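Undergrad: coords below, sequence missing:
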């Protein structure tokens, strides 16, 4: 995705996620909204893939 598009999309997501409606809706689902920019989100996803990938390998999980 081109950086200007990613930056605009990120800014809109952050703006929406700070609204009372979004915060209330997420709270009703038991979620705690947290916002992060594209670079932080990328690091978060990479860390989660590593974390859960290691757990899946350790548990010897197989897809049928």
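TA: Good, I have the coordinates. Predicted, not measured: the structure shown is a model, and the values here were computed from it.

Undergrad: only C-alpha atoms for contact and neighbour calcs from this point on.
TA: Noted.

Undergrad: any chance you could map the helices in the protein?
TA: Here the chain has its helices, by DSSP state H, at 3-17, 20-28, 38-58.

Undergrad: Take this one as well and set it beside the first:
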């Protein structure tokens, strides 16, 4: 297809597909609310052993290497 002007050309509005016209894509599960009873079971067990602000893996090494005492 050769276009009269350089660059990408869109088809005429009457021949455009839904996506080209700006239709919203069909999202699987959009607008649906999960009302299942067992979705929250067991979540408390996962959070019981966690600290609120965990220590970084390299925190001790960083403190030791940047301290002014030898």
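TA: Cool, the structure landed. These figures come from a predicted structure and were not determined experimentally.

Undergrad: Fetch the TM-score of the aligned pair.
TA: Here the TM-score for the pair of chains, by TM-score structural alignment, normalised by the length of the first structure, is 0.23; 29 aligned residues with a Cα RMSD of 4.0 Å.

Undergrad: Could you export the helices of the first structure as JSON lines, including mean neighbour count?
TA: Formatted as JSON lines, those follow (neighbours: other Cα atoms under 10 Å):
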{"stretch": "helix 3-17", "mean neighbour count": "13"}
{"stretch": "helix 20-28", "mean neighbour count": "12"}
{"stretch": "helix 38-58", "mean neighbour count": "12"}
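
Undergrad: continuing past the helix or strand hosting residue 20 of the second structure, what's the next helix or strand?
TA: Using DSSP states H and E, residue 20 of the second structure falls within helix 18-21. Sequence-wise, the next helix or strand downstream of helix 18-21 of the second structure (DSSP H and E) is helix 43-47.

Undergrad: Please name every helix or strand in contact with that following helix.
TA: Where contact means 3 or more Cα pairs under 8 Å, 6 or more residues apart in numbering; DSSP states H and E, helix 43-47 of the second structure is not packed against any helix or strand.

Undergrad: hmm, who's touching it?
TA: Counting by Cα atoms under 8 Å, 6 or more residues apart in numbering, helix 43-47 of the second structure makes contact with no residue outside itself.

Undergrad: What is the neighbour count of residue 47 of the second structure?
TA: By the criterion of other Cα atoms under 10 Å, residue 47 of the second structure has 10 neighbours.

Undergrad: likewise residue 63 of the second structure?
TA: 10.

Undergrad: Could you measure from the residue nearest the centre of the first structure over to residue 6 of the first structure?
TA: The centroid of the first structure falls nearest to residue 41 when counting by Cα atoms, centre = their mean (6.1 Å). Relative to residue 6 of the first structure, residue 41 of the first structure is positioned 12 Å away (Cα to Cα, to the nearest Å).

Undergrad: Alright, I will stop here.
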